[in-house]
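S.K.: Please work out how this folds:
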Amino acid sequence: MEDAVTLLDLTPRVSASDRLSTLPVAVIGAGPVGLAAAANLVERGIDFVVFEAGDEVAASVRAWGHTRLFSPWKHLVDPASRRLLAERGWELPDPDRAPTGTELVEKYVAPLAELDEIAPRVRRGVEVIGVSREGMDRTRTRARAAAPFVVRTRTAGGEVQDFAARAVIDASGTYLSPNPLSSSGLDLLGMADIGDAVTAALPDVLGRDRAQFAGRHTTVVGAGHSAANTLLGLVELARQEPGTEVTWLIRNEQAVRVSSSVDDELADRAQLGNRVDQAVADGLITVLYGVEIIRGRRAGTAVELVAHRRGEVVTHTTDLVVNATGFRPNLEILREIRLELDEIVEAPKRLAPLIDPNIHSCGTVEPHGFRELTHPEQGFFIVGMKSYGRAPTFLLATGYEQVRSVTAWLAGDAAAAAQVELVLPATGVCSTDAGDGGGCCS
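M.R.: Okay, the predicted model is just below:
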């Protein structure tokens, strides 16, 4: 019998804290906010890697690229990104003009992603499917903050791989996580039967998707600005294509978010509301208020939506359904991360009161930064649209200030992280010290 042999590991030991400092920051999502995080990390001299599930950067923005934004160019470009681009001769487009999503990508986001400081660190076609701590699920506490993050990814070819990171900035957005058609928040009963007749929000009804909608009856479900954009596209299509019908289903008794207002701080958004109001008044859009959908089913080639309406069960028949019911964050990939989320809107708990859609519009949200975005999991941040959970009041300028503050905190610059400023339409520059929570946006 051979003697037992003890193998000694003679590899030089590196402390956990020293190893952590050598790892990059992982950024999830290469949209405008994710790449703004990258630009701020470049300026701070912090290494990073960006994971983008799409084959191209800003894949979600490209999906609704035909849609015009509310904000003009001067509110759509991150300051750190602008400084990096300006070094290469880039100039801001017409500052007072609102671009389409495609223009935003082609004239700003794509050039930013192509910069030498950023391009080698962006991994396209790589989906993040989970985040945890190295060797620790969410139940383990001892020395947790010293353990690197593990970011699990999957390529389009199915290869799964883990990456170690010192911190994680989740800027993955919510576009790929729509709310269901059911008013209960659960998946709609019968969805499997009618799924091929239901499209995602913001289809290109006058362009890429025209043939699908021309000459057919389309019902748009939802009371927000995504619904309004689609309704106006369908109204124009109806003018050009005989037989095209447009119905608008709203859960509440009025479309508060879309209705025009003289107090709206974004002129393009107010104009959108005016146009929808006029189309309804002209009889170009049939509106059904107080509709709570409970089931979908097939009726030959048509679709029936069974719903509660004002105490009765009603059936609405249509050819196509556009799901414009809003979005929610995908939290499944964060099951092993210790999060502190508001129980209603699923936003970080300190941020939630500032973005409550029952109180705030995007122009009245106070400036906020790392403090409001902090979770019990040290070094982990949700930013951008995903940080707003189910609240629809997000502006890109808000996301840019979020990542500036977060990256300052990661760099150890507590003063810069705490002092947050935000330029918003019609309110000027709003500022607050994150230490006292004050603000001037009103």
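
S.K.: Every contact and neighbour count from this point should use C-alpha atoms.
M.R.: Will do.

S.K.: How about the contacts made by residue 168?
M.R.: 25, 26, 27, 28, 149, 379, 380, 381 (Cα atoms under 8 Å, 6 or more residues apart in numbering).

S.K.: Recalculate using a threshold of 7 Å.
M.R.: 25, 26, 27, 379, 380, 381 (Cα atoms under 7 Å, 6 or more residues apart in numbering).

S.K.: Quick check: next helix or strand after the one helix or strand it maps to?
M.R.: Secondary structure from DSSP states H and E places residue 168 in strand 167-170. Going down the chain from strand 167-170, the next helix or strand is helix 191-194, by DSSP H and E.

S.K.: what comes up buried for that following helix?
M.R.: Buried residues in helix 191-194, counted by 16 or more other Cα atoms under 10 Å: 191, 194.

S.K.: contacts for that helix?
M.R.: Contacts of helix 191-194 (Cα under 7 Å, 6+ apart): 296, 297, 298, 303.

S.K.: Then stretch 146-162?
M.R.: So stretch 146-162 is contacted by 16-17, 20, 125-134, 163-167 (Cα under 7 Å, 6+ apart).

S.K.: change it to 8 Å
M.R.: 16-17, 20, 26, 125-135, 163-168.

S.K.: what comes up buried for that stretch?
M.R.: 146, 147, 148, 149, 150, 151, 152, 153, 154, 155.

S.K.: Let's verify residue 345: helix, strand, or coil?
M.R.: Per DSSP: H, G, I helix; E, B strand; the rest coil, the local secondary structure of residue 345 is coil.

S.K.: How about residue 405, nearest residue that isn't a chain neighbour?
M.R.: residue 417 (4.3 Å; Cα to Cα, 6 or more residues apart in numbering).

S.K.: That neighbour belongs to a helix?
M.R.: Yes. Using three-state DSSP, the secondary structure at residue 417 is a helix.

S.K.: wouldn't it be in contact with residue 368 here?
M.R.: No. Contact status for residue 417 versus residue 368: not in contact, 9.9 Å apart, counting by Cα atoms under 8 Å.

S.K.: ok, these two, which is more surrounded?
M.R.: residue 368 (29 against 25; other Cα atoms under 10 Å).

S.K.: Next, the second sequence, to be compared with the first:
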Amino acid sequence: MSETTTELPVVVIGAGPAGLAAAAHLLERGITPLVLEAGLHAGAAVREWSHVRLFSRWGEVVDPAAEKLLAPTGWTKPAEDTYPTGGDWAERYLQPLADILGERVRFGARVTGVSRTGRDRIVDADRETQPFVVHVEHTNGREERVFARAVIDASGTWSTPSPAGASGLAALGEKAAADRIAYRVPDLKDPAVRARYAGKRTAVIGSGASAFTTLAYLADLAKTDDGAGTKALWILRRGISGSTFGGGDADQLPARGALGLAAKGAVDAGYADAATGFRTDAIERDADGRLVLVGEDGRRLDPVDEVIVLTGLRPDLTFLDELRLGLDERLQAPVALAPLIDPNQHSCGTVYPHGVNELSHPEKDVYLVGMKSYGRAPTFLAMTGYEQVRSIAAHLAGDQEAAERVELTLPETGVCGGAGLFDEPAAAEETGGGCCATPATLTIGAPASSGGC
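M.R.: Okay, the predicted model is just below:
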């Protein structure tokens, strides 16, 4: 890479938790970041679930380099042992951080393509010496090309939820029934949303934290005067086992364990019925306009008024199509990272610590970080993303020793022998075995020194 190229900024796609942390770490290393955010505010995706409380504490969702940037401004870190909502996280941390970064963050700037200057993905000649060219569309319709020495994609997966169909494709009739289907945890404090579900029968498809939260919310609604008669039908692609509800009291993130216990309480109290071993193939309307879920085995469930699909998220890779990415064929995660997070093998919330080595691609100096780095795998934690971008910033600064010295201890789920925490990745449904042990702290590229999954 030429001296001229190294003077270019590092483009960071997305002004969410991982993207803004990446900018903070780059600045700390003397590297100029340029954050491009499609939304109009920091944490645009986080704000869409502003009503949901995180199961991580404030002390676990503030990046150390970001905190150093914020401290001189008089910013006060919230009490470390309290739990923020998505709205709290965005307003009290992400937006102040973006404000400090100032002109280094551009809002209303949607990235529509990334390539090497003058080189499509086919061309080999002098490829690595060419800067990246990033195509951007602004909300006012203006188009722009931005040149970069490296690209860090922290755009997440929020915009591409997985469908109801068990095959990974939309169920037959799913698009036609879009007016009755949601793909997010409902905000029942919003009067319009509350009216949509109050007194209604709602199918909830999924078995991860989002499904647990939704079952608990609907159960709470059923206990109120205006919500009398509210009922949930919980759709699971496998049976209910000891691990279905997560780690419970054994989870080292207590709030995460409590989610599973709340979902179990909703089922035990009769606020939710469970349809197990049900793989959705079609969604039809009956004569009264209600929705009927049809399984791959031909089963037809009793009609419901609404459906909430919480079957996980997947990465949008379309704007990276001219880059040479090395992605696992199943998870769509970086090849070296995929074995560490594969739900076919892992039934714990812990993964080996990882950094630039696991996140690199055949295309030099392009990285997928944060939720997007996990592809379709679930159970991502903010602190994992912060370690990722710290390692990458060190590498880009030429400090390879620091880049490879990734030390991170993640809390256990307390779940063994099943895949109960996953938002229904199809391949994880029938896994047995798995492990949970003391979370590992190790050096990138080295074998685990202790425990881990």
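
S.K.: if I line the two up, what does residue 139 of the second structure land on in the first structure?
M.R.: For residue 139 of the second structure, the aligned position in the first structure is residue 156, judged by TM-score structural alignment.

S.K.: swap that for residue 109 of the second structure, sorry
M.R.: By TM-score structural alignment, residue 109 of the second structure lines up with residue 126.

S.K.: Spit out the contact partners of its match.
M.R.: So residue 126 of the first structure contacts 51, 52, 53, 54, 153, 154, 155, 156 (Cα under 8 Å, 6+ apart).

S.K.: Any chance of JSON lines for those residues, columns secondary structure?
M.R.: Listed next are the contacts of residue 126 of the first structure as JSON lines, based on three-state DSSP:
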{"residue": "51", "secondary structure": "strand"}
{"residue": "52", "secondary structure": "strand"}
{"residue": "53", "secondary structure": "coil"}
{"residue": "54", "secondary structure": "coil"}
{"residue": "153", "secondary structure": "strand"}
{"residue": "154", "secondary structure": "strand"}
{"residue": "155", "secondary structure": "strand"}
{"residue": "156", "secondary structure": "coil"}
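
S.K.: Relative to residue 332 of the first structure, which of these is nearest.
M.R.: Comparing these against residue 332 of the first structure with Cα to Cα places residue 153 closest, at 13.8 Å.

S.K.: Excluding chain neighbours, what is closest to that closest one?
M.R.: Using Cα to Cα, 6+ apart, the closest residue to residue 153 of the first structure is residue 128 (4.3 Å).

S.K.: Can you tell me the SS state at the one you found?
M.R.: strand.

S.K.: Could you double-check that it sits in contact with residue 51?
M.R.: Yes. Residue 128 of the first structure lies in contact with residue 51 (Cα under 8 Å); the separation is 7.1 Å.

S.K.: list residues touching both of those two?
M.R.: Joint contacts of residue 128 of the first structure and residue 51 (Cα under 8 Å, 6+ apart) are residue 28.

S.K.: Between the two, which is the more surrounded one?
M.R.: residue 51 (25 against 22).

S.K.: The more buried one matches what in the second structure?
M.R.: With TM-score structural alignment as the criterion, residue 51 of the first structure matches residue 36.

S.K.: any idea how far that match lies from residue 10 of the second structure?
M.R.: 11 Å (Cα to Cα, to the nearest Å).

S.K.: Kindly report the same for residue 153 of the second structure.
M.R.: Relative to residue 10 of the second structure, residue 153 of the second structure is positioned 11 Å away (Cα to Cα).

S.K.: so what sits against both of these two?
M.R.: Taking Cα under 8 Å, 6+ apart as the contact rule, residue 153 of the second structure and residue 10 touch no residue in common.

S.K.: Residue 343 of the second structure contacts residue 377, doesn't it?
M.R.: Yes. Residue 343 of the second structure is within contact range of residue 377, at 6.7 Å (criterion: Cα under 8 Å).

S.K.: Near the residue mapped onto residue 361 of the second structure from the first structure, how many other residues are there?
M.R.: Aligned by TM-score structural alignment, residue 361 of the second structure pairs with residue 375 of the first structure. Residue 375 of the first structure has 20 neighbours, counted by other Cα under 10 Å.

S.K.: now do residue 74 of the first structure
M.R.: 18.

S.K.: Just confirm it contacts residue 91, I think it does.
M.R.: No. Assessed by Cα under 8 Å, residue 74 of the first structure is found out of contact with residue 91, at 11.4 Å.

S.K.: Now which residue in the second structure aligns to residue 189 of the first structure?
M.R.: With TM-score structural alignment as the criterion, residue 189 of the first structure matches residue 172.

S.K.: residue contacts, its match?
M.R.: 165, 281, 282, 283.

S.K.: From residue 294 of the second structure, how far out is it?
M.R.: For residue 172 of the second structure, the distance to residue 294 of the second structure - Cα to Cα - is 9 Å.

S.K.: The helix or strand encompassing residue 258 of the second structure vs the first structure, mean deviation?
M.R.: Per DSSP H and E, residue 258 of the second structure falls inside helix 254-268. Once the two models are superposed, helix 254-268 of the second structure sits on average 1.1 Å from its counterpart in the first structure (mean Cα distance after the TM-score superposition for the first structure).

S.K.: average gap between the helix or strand just after that helix and the first structure?
M.R.: Heading C-terminal from helix 254-268 of the second structure, the first helix or strand you meet, by DSSP H and E, is strand 272-275. Here the mean offset of strand 272-275 of the second structure against the first structure after fitting is 0.8 Å, by mean Cα distance after the TM-score superposition for the first structure.

S.K.: which residues in the first structure does strand 272-275 of the second structure align to?
M.R.: Going by TM-score structural alignment: strand 272-275 of the second structure matches residues 285-288.
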